[in-house]
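[1] This is a predicted model, with the sequence first.
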Amino acid sequence: MRKLVETHTRRTLERQGNAGFRAFDNFRKQGCVEAKLKNGQDGSGQYDCYYSATFVPQPGQQPLTVNGKGRFRRTDKGMAFEDLGAQPR
């Protein structure tokens, strides 16, 4: 789970021109529930998970911790991650 979220975060920040991120300083899974999809679609095999992640601070700045939510599902190639949002804490 941590590796999927780190990879997604790194790619997102690189697209925004901030290539300084490599990994989280701390990552904690807070829990998962089976996904509830729109239009009554079956969500089996998909889980919405909540996590807390702390970024390694940039020089002279405080560490930033975010609470996030993501959807994880199994694919032929392993697990896939969809970002459902994060809020600074």
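    Received the coordinates, thanks.

[2] Every contact and neighbour count from this point should use C-alpha atoms.
    OK.

[3] doesn't Glu82 make contact with Leu4?
    No: counting by C-alpha atoms under 8 Å, Leu4 does not reach Glu82; the two are 9.4 Å apart.

[4] Can you tell me which helices and strands the helix or strand that contains Gln30 packs against?
    Following DSSP states H and E, one finds Gln30 within strand 24-34. On a contact count with 3 or more C-alpha pairs under 8 Å, 6 or more residues apart in numbering; DSSP states H and E, strand 24-34 meets strand 46-55.

[5] Flag every buried residue along the strand holding Gln30.
    24, 27, 32 (16 or more other C-alpha atoms under 10 Å).

[6] Against that first model, consider the following:
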Amino acid sequence: MRIAAIALACLALVGCSGEPSESDMRKAVEATTRRTLEAQGRLGFRQFDSFRKQGCVETKGRPGLHDCYYAATFAPQPGDKPLTVNGKGRFQTTDKGVVFEDLGAQPR
């Protein structure tokens, strides 16, 4: 009984951590990628072929902000060879959704 109460308390804390979900991260990074590619004249990007959250840590000294790592695979132009990037971003959950700041990505 006591272990179950501790487990439930831990789950409640995880739910309130403010850490973005993989789905929220994907939506925010896709929107930024779409805007960036369109600004470069590269139309046609709609969504990632795959997206995986690799982990997050709360930003030191800035409660509510999380630095997160992710891997995203997509074709920058329709018909191009898919590209996978390992990215890092800063995420904050607000009343208007998740805000994303790109901290860099490395193609692989």
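    Now that the structure is in, tell me what you want to look at. Computed from a predicted structure; not experimentally measured.

[7] tm score of chain vs chain?
    Scored against TM-score structural alignment, normalised by the length of structure 1, the superposed chains reach a TM-score of 0.85; 83 aligned residues with a C-alpha RMSD of 1.4 Å.

[8] would you list the buried residues of strand 24-34 of structure 1 in CSV and tack on distance to Gly68 of structure 1?
    CSV is the format used below for those (distance: C-alpha to C-alpha, whole Å):
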residue, distance to Gly68 of structure 1
Phe24, 13
Phe27, 11
Cys32, 12
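
[9] Pro59 of structure 1: which of the residues you listed is nearest?
    Phe24 (15.3 Å; C-alpha to C-alpha).

[10] Could you find the closest non-adjacent residue to that closest one?
    Among residues not flanking Phe24 of structure 1 along the chain, Phe55 sits closest, at 4.8 Å (C-alpha to C-alpha, 6 or more residues apart in numbering).

[11] same deal with Pro88 of structure 1?
    Nearest residue to Pro88 of structure 1, sequence neighbours excluded (C-alpha to C-alpha, 6+ apart): Val66, at 4.3 Å.

[12] Which helix or strand contains that neighbour?
    Going by DSSP H and E, Val66 of structure 1 is part of strand 64-75.

[13] Packing partners of that strand?
    strand 46-55, strand 78-88.

[14] now the angle from it to strand 24-34?
    50 degrees (axes from the mean of the first three to the mean of the last three C-alpha atoms, to 10 degrees).

[15] quick revisit: how far off centre is the strand holding Gln30 of structure 1?
    Distance, stretch centre to chain centre, for strand 24-34 of structure 1: 8 Å (C-alpha atoms, centre = their mean, to the nearest Å).
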